[in-house]
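> Here is the input, now give the coordinates:
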Amino acid sequence: MGDQRVILISANWKMHLNNVEALSLVQQFAAHLSASPIPPGREVSIHPPFTSLATVKAAIETYRLPVVLGAQTCHFADSGAYTGEVSAGMLASLNVRYVIAGHSELRAQCGETDEVVRDKVSAIYRHAMRPILCVGETTAERNSGVAERKVRRQVASALGDRPAELVAAAVIAYEPLWAIGAGVTATPDDAAQMCTAIRNELGNLAGVDEAAMVRIQYGGSVTAESSGALLGAENVDGFLVGGASLDAEQFSTIVTG
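You can find the predicted model right below:
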């Protein structure tokens, strides 16, 4: 990680917590931060379910938390007959700053293709927010030696043929699918190898200087115990945290440790 880059640690709550429970978790997190503030050079985003966005936004403002609001996904269209969907513009109106795009669960469970993910990234940019683009390989792809090729393709599909300044504004979350929710964490060497490949692909797309500005997160069963070593890995600029972000004490340790 470059000396001038602010690392980004993001809490992906997934489909957990109603608005009352969300408020309670933010309150607990605020109490931990009052005792142990976020160090300089770190940014934190919280990505609750849609139903809790307004509640979390109000709590962030009430407790004056030094964190920003994020969302877990959006639709690629600005409006239309898309029952049950939420547009990027709706999120922007709540001062959402980061939106996750292409999470492996949506790719696998909802059939999101690389083309759909690209359209979602376009919508996020269109409304002056920043995408957290998720990429990663399966166990089979890793074992067959095509993991890097697959991840590079996902990066290029979403960010290729865009102005260099937009590429530089993106965040990439490398989430090996064999680690998500499995209690298995990639080693620092595993993370460094793939994050370096991602950085190199970004350089091909937008130039070395712009690629150096992109923050690359690691995601996949991140815990307070594993976060320190992973953050020391080359080209790892933060985390996309799942289960551990639902525990205020553990997440605050990741954020402040």
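> CA only for contacts and neighbour counts going forward, please
Noted.
> quick one: the helix ranked longest in the chain to chain centroid distance?
As assigned by DSSP state H, the longest helix anywhere in the chain is helix 188-206. Taking C-alpha atoms, centre = their mean, to the nearest Å, one finds the center of helix 188-206 at 16 Å from the center of the full chain.
> okay, now residue 182: neighbour count?
Residues lying near residue 182 (other C-alpha atoms under 10 Å) number 10.
> distance of it from residue 77?
Distance, residue 182 to residue 77, using C-alpha to C-alpha, to the nearest Å: 33 Å.
> another one to check against the first:
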Amino acid sequence: MPRQKFIAGNWKMYTTLEQARELARSVAAGVDAETARRLRVAVCPPFPWLLPVGEVLRNTPVALGAQDCHYEREGAFTGQVSPYMLREAGCQYVIIGHSERRHGLQESDEFLNKKLHGALRAGLHVIFCIGELLSEREAGQTESVLLRQLQNGLAGLTAEQAAALTIAYEPVWAIGTGRVATEEQAQQAHAFIRAQIAERFGSTAADSITIQYGGSVKPENAAGLLRQPDVDGCLVGGASLKADSFLAIVRAAL
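As a prediction, the model looks like this:
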């Protein structure tokens, strides 16, 4: 059975409250029942807009996700958000390990692994991001970087948990830069990731796991990327902030 495509929008630290509501309304209006039957669609707004956007998305095929979480259920962690709070707010998904947190906020593989386990305990579906810097790609280190991030980041998972995971391959040099990995580069990285999942968790998990591409995805390049056999969807940044461009990527996945 072919894997279902998954298109998720990461709104990052953008939108006003009214812009967020209107964007959610427009995205939901563009995802009909037939589209929802064939693929998954989610949006991940900033924390303050989760509840109002969740209200807009209620009873629609579009799922709600968050951009990060802490690993504990509760505690004295000022400024942090628990995965259980996200569940109560209506989230089905959470992004963990985005490069803007790995490199901008220096979050380690081990710290991200704790977040991953915390999110899974709370019953959230995790979009776990990995990817190499430009200097690492130019030094021929892409696969060794991905291997380290997978080994450390997914430590302690069962095969069943791995099978239900979404991995987002995001070459850091392509995020927000306008550059994009070629279709061949994306496929090569995705095939490597799937092979590592098979080696660590077995062929069933590797066949089931969703591997998205992220990094300057636009309507113009989405179709070519999504045609690759190991590219199961896209984690969309800037292009998810306009409903027409995001929905064009959704249509490309069909």
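> What does the superposition give as a TM-score?
The TM-score (TM-score structural alignment, normalised by the length of the second structure) is 0.95; 252 aligned residues with a C-alpha RMSD of 1.4 Å.
> What span of the second structure is the longest helix of the first structure aligned with?
The alignment of helix 188-206 of the first structure onto the second structure (TM-score structural alignment) covers residues 183-201.
> Next: stretch 99-119 of the first structure.
Counting by TM-score structural alignment, stretch 99-119 of the first structure corresponds to residues 94-114.
> ranges for the strands of the stretch 151-254 of the second structure?
166-169, 210-213, 233-236 (DSSP state E, counting those that start in this stretch).
> Next, name the residue at the spatial heart of the second structure.
Computing the C-alpha centroid of the second structure and ranking residues by C-alpha atoms, centre = their mean puts residue 127 first, at 4.0 Å.
> Quickly find the element holding whatever residue of the first structure lines up with that one.
Alignment note (TM-score structural alignment): residue 127 of the second structure maps to residue 132 of the first structure. Taking DSSP states H and E as the criterion, residue 132 of the first structure maps to strand 130-135.
> what's downstream of that strand, the next helix or strand?
Following strand 130-135 of the first structure in sequence, per DSSP H and E, is helix 139-143.
> Flag every buried residue along that next one.
141, 142 (16 or more other C-alpha atoms under 10 Å).
> quick one: residue 201 of the first structure and residue 154 touch, right?
No: using C-alpha atoms under 8 Å, residue 201 of the first structure is not in contact with residue 154, being 10.2 Å away.
> With neighbour numbers in mind, choose between these two.
Ranked by neighbour count (other C-alpha under 10 Å), residue 201 of the first structure and residue 154 place residue 154 first, with 24 against 20.
> Need the three-state assignment for the more buried one.
helix (DSSP: H, G, I helix; E, B strand; the rest coil).
> Can you tell me what it aligns to in the second structure?
Match for residue 154 of the first structure (TM-score structural alignment): residue 149.
> which residues in the stretch 51-200 of the second structure form helices?
83-88, 99-102, 109-121, 134-138, 142-153, 159-163, 183-201 (DSSP state H, counting those that start in this stretch).
> before we move on, back to that, let me see the residues that make contact with the match of stretch 99-119 of the first structure.
44, 65-69, 71, 115-116, 119, 124-131, 149, 152-155, 170, 172 (C-alpha atoms under 8 Å, 6 or more residues apart in numbering).
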